[in-house]
Structure formats: C-alpha cells, structure tokens
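A.B. asks: Have a look; sequence and predicted model below, questions after that.
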Amino acid sequence: MTDIKFLGEDDFLSAMENENKAWFDKEAVSGTHESFDGTRLRYFTITPDNPKACIVVVHGMAEFIEKYREYLWYLYRAGYKVFFMEQRGHGYSEGKCPEPDVIYIDSYETYVKDLHHFIKAVVEPNLGDLPLFLIAHSMGGCTGALYLEEHPETFKAAILSSPMMKMKGADYPAILVTLIGLYAKLTGKSKKLAPNQKHFDPTVTVTNSSAISAPRFEFQLSMRRADEHYQTCGASFGWAVASMKASRKAIKNAGKIKIPLTVMTAGCDHLIDPAGYEAFKENVPAAVFHHYEKSRHEIFNADEITRKQYFTDVLTTLDKYLNNAK
C-alpha cells in the first residue's frame, strides 16, 4: 500500500482549509450529464498522474461531494482515478422535492439506472484499459449491491461501506410496506417527511450523529450551513418505502454478485440492523467482512484509531484487487 499520512483530529481542519482545498480546487473537474430520463446530475472526476485504476464512489443518503474531500484525497494520493456523482435529489443534482431538504425516490431502480447511465456516458469513455472498482456507502451501498446484481460485468471488484441492507426499526411485512406506499400516494405524502424525520437543523451536534470525529462533523456541517444545496436531510415517505423494498431485494439477489466483494460494517451503527448483514453474507459467502466495533455508521468519520485502520484496509483491499486484476 502507498505510504499515505492520514489526517488526525488536531490537523484535520487546517489541512482541509489549506492543502486539501487547494488540491480539490485544482484537481477536481466538475460536469453535469443528463440521466436516462433527462434529469441533470452533477459529477466530478479526479485524475492523478499515471493512474493505476479507476474507482466509482457512490455516496449515501443526504451526502454530497464536499463530505468526501478527505476520502477522495487519499484515493488520489494512492494513485486511483475517481469518478463521483451526486445522486439525484442530492447536492447540485436535480430531483429535489418541493421542500429541498427532504429526500425522495420512487424506486431504487431509478438510482441504479442513474448509476448505469453515468458509467456508460461518463466513466467508460474515460476509462481506457484501466480496471474499474466500486466504493459505495450506506444508501449508496444498497444501490451498489443492486447494481452489481443487475450488471455483474461492469466492475472488477467492490467495497461496500456500512451498506443499507436493513434499516433499524423498519422490519415491516412486505404487504405493510406496500400499503404504506399506497397510503402516501393517495394522501399526497410521498414527498413529505416520514415519521421521526426532521428538516435541516444548523444547530445539530456530533453527539447523536453518524460520526465520532468532531472536527469532521463540524467541517461538513459548516458546508451544509453555507450552501442550501447540501442541506438534504430528512427521508420522505416515498424514500422510506423504496429503501425497505430495495434492501430486501439486495439481500434476496445477493447470490448474483460474482466479483470480489468486501463489506465494512460498524459496531455502533444506530441506523443499520446487523441482521441484514448476516442475511446478505449467507447469500454471498465469498464476501470478505471487516468489522469496526467502536465505529458509528460513518466509519470514515470514526475515532482516530478506527478511522486510520479503515482507510488502511480500504487502500490495502484496493491494491489487492488491482494485483488480482492484472
């Protein structure tokens, strides 16, 4: 693995405001493309000198490019060309609700189609003969799993980080999920906040968040406060119903994933039920699991020891994938 110095707690903000910002402003090239239905989605490409492979990064719910600046920096410094698309309804991509901080999707098949169109229109024309890997987090991890099941030949290998295989508190019978979705449509609530969801709150703290690293949480929150495009926050009825259906489908069809797969899970995850990982693992017995017992949902924003181990594991896994792809 390339020798990379991972940021700690004390040097994070200074590095992000100076070296990382200068790097991102210079190297991250942004663009937009029309997805399969005409929705315009923003994306970024970041290309090091003589890249050794390409990676598509798929983010999670309520996330955006700025949240991944540290992560993408490490991938770049390790020699990987990165493609990052803000999923519909997120960041500067189209598809927002009338209340722009509420997240809606009709079906995860739409996310999958968006990803496939992005790969065909943007990634593959700029791939050359380099191998292509996937890194996907949370909601993106569920989307990524569904994509791998439908398009088994696109990627050479994949890493799913805290993938949304089963949301806590969402263990409803399939018929009830369908009825909730029908109720939301009939009452016009599909794009309204689901129960227990909230609008963007600029005063939230790290205490009850998915992160442990306070500097990282504050840095990302400052980006959200400053830019309304980054304030996506609460799940709609429609998103919740689509997510429950998607996670069950991802587990059911997991046996269709034939490429090398690594799954990274958090021990203090308040969003994901570990039973989903167990069910997923039964259907993909060859998958390698890394467990980070002290981490909350966002392992890349965990405590310093866990976080540095996570990034080490990510880069080591990618280099292993690269060696196997040669």
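C.D. replies: Here it is on my side, so go on.

A.B. asks: can we go C-alpha only for contacts and neighbour counts from here?
C.D. replies: Noted.

A.B. asks: which ones are touching the most centrally placed residue in the chain?
C.D. replies: In the chain, the residue lying closest to the centroid (C-alpha atoms, centre = their mean) is His59, at 2.3 Å. Taking C-alpha atoms under 8 Å, 6 or more residues apart in numbering, we find His59 in contact with 86-87, 136-141.

A.B. asks: Pasting the second one now:
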Amino acid sequence: MDLIDESRYDEQMRVMVLPALAACCEEGWMEPARAEDLPELDHPGSLHYLCYDAAKFDDLREDGATATFRGAVVISYGFTENARKYSELIWYFLLDGYSVCVLEHRGHGFSVRDVDDPSVVWIDDWRRYVADLGKFAETVGLRYAGDRPMGLYGHSMGGGIGAAVLERRPTLFDKAVLSCPMIAPVTAGIPNAVAAAASEVVCGMGFGKNRVVGQKRFTGELDMRPYRGASEARVRWYHQQRCETPEYRTNAASYQWVREALRLSRSILDPQACARIETPIQLFQAGRDVWVRNEPENLFVRRVRDGGGQVRFERFPDSVHEIFSMPNPVLEDYYGRIFAFLDGPVEPLDDQC
C-alpha cells in the first residue's frame, strides 16, 4: 500500500484520511466491566470508543483498498494517548480490509476520569484495564469481526494490557501485534523494584492520585528531542490534535498509576501466566526506546516460548518508542511485517532476543 506522503502529511490527513474515517465511523459508549477480583467503583462512568466499518469504507472506493474483508482489529493504545492519534494506522488497516475498534482506556480521551486534574492518569487497579479491554473485544470487537478473525494491536501501555488479556483470555484473539509493549516501564533512572517500593509507600500515605514529582501538565509546547529520527510531520500532527482537543491532554502519571503499572509488569512476567498464552504474537521492539524497557520484553518472549507459545520477535534498532511515528522507509518495513503476519499463516522466525 502507498504510505501517506510526509511532505504533504497535514494536507493528506485533512483532505483524504480524516473525511474517509468519519464516513465509516461509529462512536459508542461502554459500561465498565465487572469482575469478582475488582472492587466496586463509586462512580463507574462510561468508556468511550470509536469503530470503523470496513464495508462502509469500501463503499468510498478509496485508492489502494483491497475490498476484501479480513476481519477486525482491536487497538489498545499507550499511556496518555487517544483514539485520534491512531488515525493513520486505522487508515492502513481499513485499506487492507480490516474493521477497526478502538477503546479509550479509563482516564484517557473522552472516557470517564477519576481525578480532578485533567493532565493526570490514575487507575485504582491494573486489572480494571484488562477487564475493560476484554469486555470490549468480546462484545464490540467480535461484532465487527463477524465470522472472520479478530486481531489485537497493542502499543506501549496498551500492549502490556493486551499481553495480560492474552494470558487471561487465551482464545479471545486470533493473532496479536504487540508494538513496544509495556512489559515493564522505564522509571526515570530508578530500578523498577525501588520505584515499586516507593510507590507503594506513597500510595499507602494517601497520595496515590497526586502527580508524580517531575511529571508535568500539558503546556502546548512540543519538545522534539525525544523524537529525534522520527517523522517530524507525524509528530507535529499528533501534537496538534492534543492542542485542539482538551480531552487529549493527559500528560502525567499519578503515583498509583506507577504502582499499578509495576504490579501489571510482575503479573505479565509470571512464567505460569506466560505459559497460558495461545494466541500467536508478533512483538516489535525499538532499540532507542526511552519509555519501556527492552530486557523485560525479551524475557516475556522467552517465557511465552518456553510455555509453548508462538512469538515472532522483530527489533528495529534505530527506532524510537513509537515505531509508527518513524519516516516512511521504516514504516514500509514495519507495516509490511504487520500485514504479512495478520494476513498470512503463522510461521515462527528463527530469531533471538
């Protein structure tokens, strides 16, 4: 498929991509999942989602569309992100024949918030993310997949959540792409074990909803330093969406989010949990990742394989964390591998990690 021209990125997104997505989009709301291992919420609220119908997209006769329905893909995005950020990726999935369903995680986008500060992300229990994504996939996702396969695309935090769903719901997804998944987060130069102990203490003192020291509110200023080597056109477009939409300005972790992210990490890496995974996985790793740690991703791959699971491991050594923000020559390879995996038979690579 032809990638969006970086030199005309804003124009093509505005004139071609966004109108087409709007024409095949369904907006909806879902009640949060209830699970025996989760406490009841005083104000459960509702979770926002966007779904894109491949049949309606095909009616638009866009250039490059396969006009072959392949199923549905559920997108589970990363920390402080939103559904709009994935517009370009959604466009490519639709061109390849997939309907796409995107749940906005609790505390993100237009979904319910549990803290007054709109810049802060808080969650009471990591299992809530997992239960909500599982419910969304088995209700909304399967409806869009029909009698065709349902895949998962999980990035960063959303990839960590997705990995936990694969461990708890081994037959829910047919295939899963985990792109730089948060098997373990980077904790500002502090070892994860130290950060875990410190966050437990702070939360125990009643400061779990406070913004982590050093984390900042969204200001509208764009610092390109963390994105060196990425496509500036893509990064600036993503940033502009946040500037234009107040609901997209989450920017900082709470102490309780850090605590739960590290609890999630320990659960994902449990060898018995890894052995429960049956879904074939394509895992991508970025060599210049500053947000999630590479070695826990490697350990996850080894433990899933040791448990009998199938994982294809691909490393992009010169990529930043958001591989989908890289220039077109990198994306051509990245998306080529994604669609070869989703569209074709599962053939494990003889790779190392």
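C.D. replies: Great, that's in hand. Because the structure is a prediction, the values reported are computed rather than measured.

A.B. asks: can you tell me which of the contacts of His59 of structure 1 are in helices?
C.D. replies: 139-141 (DSSP state H).

A.B. asks: just the contacts of His59 of structure 1 now: which is nearest Leu221 of structure 1?
C.D. replies: Closest approach to Leu221 of structure 1 among the contacts of His59 of structure 1 (C-alpha to C-alpha): Glu86, at 17.4 Å.

A.B. asks: quick one: contacts for whatever residue of structure 2 lines up with the closest one?
C.D. replies: Correspondence of Glu86 of structure 1 to structure 2, assessed by TM-score structural alignment: Glu104. Going by C-alpha under 8 Å, 6+ apart, Glu104 of structure 2 touches 47-49, 76-77, 82-83, 110-111.

A.B. asks: Pull the number of nearby residues for the aligned partner of Lys189 of structure 1 in structure 2.
C.D. replies: Structural correspondence for Lys189 of structure 1 with respect to structure 2 (TM-score structural alignment): Phe207. Residues within reach of Phe207 of structure 2, counting by other C-alpha atoms under 10 Å, total 15.

A.B. asks: any idea how far Phe207 of structure 2 is from Ala198 of structure 2?
C.D. replies: Note on Phe207 of structure 2: its distance to Ala198 of structure 2, by C-alpha to C-alpha, to the nearest Å, is 12 Å.

A.B. asks: list the contacts for the residue nearest to Ile272 of structure 1 when sequence neighbours are not counted?
C.D. replies: Computed as C-alpha to C-alpha, 6 or more residues apart in numbering, the closest residue to Ile272 of structure 1 that is not its neighbour in sequence is Met167, at 4.6 Å. For Met167 of structure 1, the contacting residues are 244, 271-273, by C-alpha under 8 Å, 6+ apart.

A.B. asks: ok, these in structure 2: which stay?
C.D. replies: For the contacts of Met167 of structure 1, the aligned pairs still in contact in structure 2 (both residues aligned by TM-score structural alignment, their matches' C-alpha atoms under 8 Å) are 244, 271-273.

A.B. asks: now, which of those residues lie within helices?
C.D. replies: Going by DSSP H, the helices hold Met244 from the kept ones among the contacts of Met167 of structure 1.

A.B. asks: of the kept ones among the contacts of Met167 of structure 1, closest to His297 of structure 1?
C.D. replies: Comparing the kept ones among the contacts of Met167 of structure 1 against His297 of structure 1 with C-alpha to C-alpha places Leu271 closest, at 6.9 Å.

A.B. asks: How about the equivalent of the closest one over in structure 2: what's its closest non-neighbour residue?
C.D. replies: Counting by TM-score structural alignment, Leu271 of structure 1 lines up with Trp291 in structure 2. Of all residues not flanking Trp291 of structure 2 in the chain, Val186 sits nearest, at 5.2 Å (C-alpha to C-alpha, 6+ apart).

A.B. asks: check contacts around that neighbour.
C.D. replies: By C-alpha under 8 Å, 6+ apart, the neighbours of Val186 of structure 2 are 192, 290-293.

A.B. asks: same check, this time on Cys268 of structure 1
C.D. replies: Residues counted as contacts of Cys268 of structure 1 (C-alpha under 8 Å, 6+ apart) are 293-297.

A.B. asks: how far is the longest helix along structure 1 from where the chain is centred?
C.D. replies: Counting by DSSP H, the longest helix found in structure 1 is helix 304-325. Relative to its chain's centre, helix 304-325 of structure 1 lies at 17 Å (C-alpha atoms, centre = their mean, to the nearest Å).

A.B. asks: do the same with stretch 184-195 of structure 1
C.D. replies: On C-alpha atoms, centre = their mean, the centre of stretch 184-195 of structure 1 falls 25 Å from the chain's centre.

A.B. asks: Helices of the stretch 1-150 of structure 1, residue ranges please.
C.D. replies: For the stretch 1-150 of structure 1, the helices defined by DSSP state H, counting those that start in this stretch cover 12-15, 21-27, 69-77, 108-118, 139-150.
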